[in-house]
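*Asks:* Just to be clear, the model below is a prediction. Sequence and coordinates:
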Amino acid sequence: MMTNTSTDHAPTPARPSSSGASVLRPLAYHRLLLSPAQGTRWWRPLAVVGATVGLYLAFVLPLLILTVVAMEGTFGDRWIPTPELSDPSNPADMVVGLGMIALMVPAAALGMRWAGRAPGILHSVRRRVRWELLLRAGVVLLPLYALVNTAQFLVAPPADLAWPTVNAHTLLLYVLFVLLVPLQCAGEEYVFRGLPLQVFGTWLRSPLWGILIPVPFFVLAHGYDWVGQMDIAVFAVCLGALTWKSGGLECAIVLHTANNLTLFLLTTFSASSTLEQGAVDPILLLISLPVTLGSTAWLWWWVSRRYGVRALEPVVEVARRGATSE
């Protein structure tokens, strides 16, 4: 269970430095909107959510218009999307379906920047994407999930399992998967982890509110049976906890991408099964849950060691200086 440390409190002027400037107590990720630089009011998180929704609608509307136009065959047969936008062998479906979720990234980031007056805080406590953290975690997690998801795929092989034909169409799908799936995962992390943590963290001291409240909404966004939804719920809690612990979204994005990208790549071997939602064989939980929990535990340990924080303490922002005293 996560404990509240001194980093969870609103910043107050601390001891003056030798230069005469006060040093503000560094904040954890979920409390960043309380920084004096933002001039936070109780309503500001609501403004951030409203701005994010408005920006997302503005971004996604042109894509939806292009989708309707494409359904008429305007851009050629290859680019005719299906009504469900869920066929992994259809490039148009992948562009629209994944692209709509990817647009959550600029919507959330700009909503926080403009309405929250807090550029960069959705990324991490460093107010930027920590690429070194993201890439180093990816080197470990991508091969792991490639192995695990392939093993799950082979436990109950689909009837249409076959080697993919190497042609321009298949190569195009691979390119789209590699480009769009990480953005799709990032979009979900910004909306289901980053925003809730910082919105609820403005009003409530404990990070648990921002971690747990979004979980049922994330679960309902997937169409699995109770077995699959249990897996999704555990996954969501782990991603939220990692976001708090690591002080940013990078670890959650990498873990989410490692899972989703390998699943999308496997669709070229059997489009009928790997993205199919619905009934899930309970035996698969014996593989997926230990891997999710084990990956989370490793990331938790690695982040603690990398940043020199205790197990139940989060990574916080770099100490900032306040106004120079008179």
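*Replies:* Great, that's in hand.
*Asks:* When you work out contacts or count neighbours from here on, use the C-alpha atoms and nothing else.
*Replies:* Noted.
*Asks:* Please give the element, helix or strand, for residue 94.
*Replies:* Element membership of residue 94, judged by DSSP states H and E, is helix 91-102.
*Asks:* Kindly report the same for residue 23.
*Replies:* Counting by DSSP H and E, residue 23 is found in strand 21-24.
*Asks:* elements contacting the helix holding residue 94?
*Replies:* The contact analysis (3 or more CA pairs under 8 Å, 6 or more residues apart in numbering; DSSP states H and E) places helix 91-102 against helix 44-70, helix 168-189.
*Asks:* any idea which helix or strand comes after it?
*Replies:* helix 104-114.
*Asks:* Summarise which helices and strands that following helix is packed against.
*Replies:* Applying 3+ CA pairs under 8 Å, 6+ apart, one finds that helix 104-114 makes contact with helix 44-70, helix 168-189.
*Asks:* List the buried residues in the first one.
*Replies:* So the one you mean is helix 44-70. By 16 or more other CA atoms under 10 Å, the buried positions in helix 44-70 come out as 44-45, 47-49, 51-53, 55-56, 59-60, 63, 67, 70.
*Asks:* again, but for stretch 227-245
*Replies:* Neighbour-count burial for stretch 227-245 [16+ other CA under 10 Å]: 227-229, 231-233, 235-245.
*Asks:* What of stretch 124-141?
*Replies:* Result for stretch 124-141 [16+ other CA under 10 Å]: buried residues 124-127, 129-130, 134, 137-138, 141.
*Asks:* Next: stretch 163-183.
*Replies:* Those would be 170, 173-174, 176-177, 180-183, for stretch 163-183 by 16+ other CA under 10 Å.
*Asks:* Show me where the chain has its strands.
*Replies:* Using DSSP state E, the strands of the chain run over residues 13-16, 21-24, 320-324.
*Asks:* What is the second one packed up against?
*Replies:* Just to be clear, that refers to strand 21-24. Packing partners of strand 21-24 (3+ CA pairs under 8 Å, 6+ apart): strand 13-16, strand 320-324.
*Asks:* Format those as CSV; extra columns: distance to residue 97 and mean neighbour count.
*Replies:* Formatted as CSV, the helices and strands packed on strand 21-24 follow (distance: least, CA to CA, whole Å; neighbours: other CA atoms under 10 Å):
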stretch, distance to residue 97, mean neighbour count
strand 13-16, 47, 13
strand 320-324, 41, 14
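*Asks:* before we go on, here's another structure to hold up against the first:
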Amino acid sequence: MYVEQGYKGQIGLWKYLFIPLGFIALMVVNYILSLNMTTSTEDMMAQLIDQFGTTLVFILVVGPLSALLFVVWGWTKLVHQQTIRSLTTARKKVDWKRIFFAFFLWGGLTTAMGFADILTRPEDFVWNFDSVKFAILVVVAVLLIPLQTSFEEYLFRGYIMQGLGIATKNRAIPLIATSVIFGLMHIANPEIGRLGYGLLVFYIGTGFFLGIITLMDDGLELALGFHAANNLFGALLVTADWTAFQTDSLYIDTAEPELGLGILVPILIVYPILIFVFAKKYKWTDWSNKLFGRVLSRDEIALNK
């Protein structure tokens, strides 16, 4: 099983606490700074874009998180002496077909829903296509976004999920904890400043979705593909002046955002449908045990071999 893959590395409390606590500390500092700024995060982003340009600011936002992926990998390999494969999946090798299936499935659905939104309210969107700027965005986004989203998956659904699962000998606790922390990680985003803390429900719900498919599928592959597609296609298709990703995308959404029941649609409808599709395709069973069951000990794993 996936959580038990953590036993393939060297276990130690300080080893597992260092990276999560360090990252949480950075997020707390970032949030405190955002609260004490004389200007809003949204206004600060606008000033940076005016000064440095959209693409450079995008790199400044995404680049550090992309680089942190190699920190997680390096710490896992050097300190825990655990393979990246075992941090990724319980399978004998990483299943790239799963990654690409989730990527293209969600990328296609995201694009379709995006264009449907544009067609139903065309007055709210401005065509923003600039061939040179868009080409640069494509190159930068394709290079950085998969690294950025992979960092978040390896940290939350991988590293913390395995470490907390082994420490508590339980699957539900890491599922809940990683989902809530993942949601709270977005608390300093400009979207929260514009729409309010209620938007965290969406981020936490997304965390639960990613955690469920990771535990049920015994690996990160589906979560890696989904998350990369979500951010990449979103960055390329539509941007707005109140989002964390402000890019030279095809369209700009000029509508005044509002927090409504629409944030529940992905959580209550879209994500369950995706879970159903994945479950049918990959023949998931034993739901109760995989999501809420006990994590086996080293000795129990040895006896079951």
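*Replies:* Cool, the structure landed. What you are looking at is a predicted structure, and each value in this text was computed from that prediction instead of being measured.
*Asks:* The helix holding residue 94 of structure 1 vs structure 2, average offset?
*Replies:* Mean deviation of helix 91-102 of structure 1 relative to structure 2 after superposition (mean CA distance after the TM-score superposition for structure 1): 1.4 Å.
*Asks:* got the angle for that helix vs helix 168-189?
*Replies:* Put simply, helix 91-102 of structure 1 runs at 20 degrees to helix 168-189, going by axes from the mean of the first three to the mean of the last three CA atoms, to 10 degrees.
*Asks:* Next up, the contacts around the aligned partner of residue 64 of structure 2 in structure 1.
*Replies:* Using TM-score structural alignment, the partner of residue 64 of structure 2 in structure 1 is residue 100. Applying CA atoms under 8 Å, 6 or more residues apart in numbering to residue 100 of structure 1 gives the contacts 60, 63.
*Asks:* cool, residue 194 of structure 1 as well?
*Replies:* Shown in contact with residue 194 of structure 1 (CA under 8 Å, 6+ apart): 122-123, 243, 248-249.
*Asks:* which of the residues you listed does structure 2 keep?
*Replies:* With both residues aligned by TM-score structural alignment, their matches' CA atoms under 8 Å, the contacts of the contacts of residue 194 of structure 1 that structure 2 also has are 122-123, 249.
*Asks:* Helices of the stretch 101-250 of structure 1, start to end?
*Replies:* 104-114, 131-155, 168-189, 195-203, 208-212, 215-220, 226-246, 250-266 (DSSP state H, counting those that start in this stretch).
*Asks:* Residue 278 of structure 1: which of the ones you listed is closest?
*Replies:* helix 226-246 (7.7 Å; CA to CA).
*Asks:* From the chain's centroid, how far away is that closest one?
*Replies:* 11 Å (CA atoms, centre = their mean, to the nearest Å).
*Asks:* Quick one: average offset of that helix versus structure 2, please.
*Replies:* Looks like 1.5 Å for helix 226-246 of structure 1 (mean CA distance after the TM-score superposition for structure 1).
*Asks:* surely residue 228 of structure 2 meets residue 149?
*Replies:* Yes - the pair residue 228 of structure 2 / residue 149 is scored as a contact, 5.6 Å apart, by CA atoms under 8 Å.
*Asks:* mind checking how far stretch 34-52 of structure 2 is from the chain centre?
*Replies:* Stretch 34-52 of structure 2 sits 24 Å away from the centroid of its parent chain (CA atoms, centre = their mean).
*Asks:* mind listing what's buried in it?
*Replies:* Within stretch 34-52 of structure 2, the residues scored as buried using 16+ other CA under 10 Å are 34, 41-42, 45-46, 49.
*Asks:* can you redo these as CSV with distance to residue 268 of structure 2?
*Replies:* Putting the buried residues of stretch 34-52 of structure 2 into CSV (distance: CA to CA, whole Å) gives the following:
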residue, distance to residue 268 of structure 2
34, 31
41, 30
42, 29
45, 32
46, 34
49, 36
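*Asks:* Please identify which pair of these lies farthest apart.
*Replies:* So, these by CA to CA: farthest apart are 34 and 49, at 17.6 Å.
*Asks:* Need the residues that contact stretch 116-127 of structure 1.
*Replies:* Against stretch 116-127 of structure 1 from outside (CA under 8 Å, 6+ apart): 27-29, 32-33, 37-38, 40, 44-45, 47-48, 109-110, 112-113, 128-130, 190, 194-195, 198, 247-250, 315-318.
*Asks:* 6 Å - rerun?
*Replies:* Stretch 116-127 of structure 1 is touched from outside by 29, 38, 48, 112-113, 128-129, 194, 247-249, 317, with contacts defined as CA atoms under 6 Å, 6 or more residues apart in numbering.
*Asks:* And stretch 4-22 of structure 2, by the same measure?
*Replies:* The contact list for stretch 4-22 of structure 2 (CA under 6 Å, 6+ apart) reads 80-82, 86, 162.
*Asks:* Switch these over to CSV; also include neighbour count and distance to residue 120 of structure 2.
*Replies:* Compiled in CSV, the contacts of stretch 4-22 of structure 2 are given as follows (neighbours: other CA atoms under 10 Å; distance: CA to CA, whole Å):
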residue, neighbour count, distance to residue 120 of structure 2
80, 18, 52
81, 14, 53
82, 21, 50
86, 22, 45
162, 23, 44
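*Asks:* which parts of the strand holding residue 23 of structure 1 are buried?
*Replies:* Quick answer for strand 21-24 of structure 1 (16+ other CA under 10 Å): 21-24.
*Asks:* And residue 55 of structure 2? What does it align with in structure 1?
*Replies:* Match for residue 55 of structure 2 (TM-score structural alignment): residue 91.
*Asks:* So for residue 89 of structure 1, what's the nearest residue that isn't a sequence neighbour?
*Replies:* In space, and not counting its chain neighbours, residue 89 of structure 1 is closest to residue 271: 6.6 Å by CA to CA, 6 or more residues apart in numbering.
*Asks:* Check residue 87 of structure 1 too.
*Replies:* Spatially, and ignoring its direct neighbours in sequence, residue 87 of structure 1 is nearest to residue 93 (6.0 Å; CA to CA, 6+ apart).
*Asks:* I figured the one you found hits residue 83, correct?
*Replies:* No - at 8.8 Å, residue 93 of structure 1 does not count as touching residue 83 under the criterion of CA atoms under 6 Å.
*Asks:* where do the contact lists of those two overlap?
*Replies:* Shared contacts of residue 93 of structure 1 and residue 83, defined by CA under 6 Å, 6+ apart, are absent.
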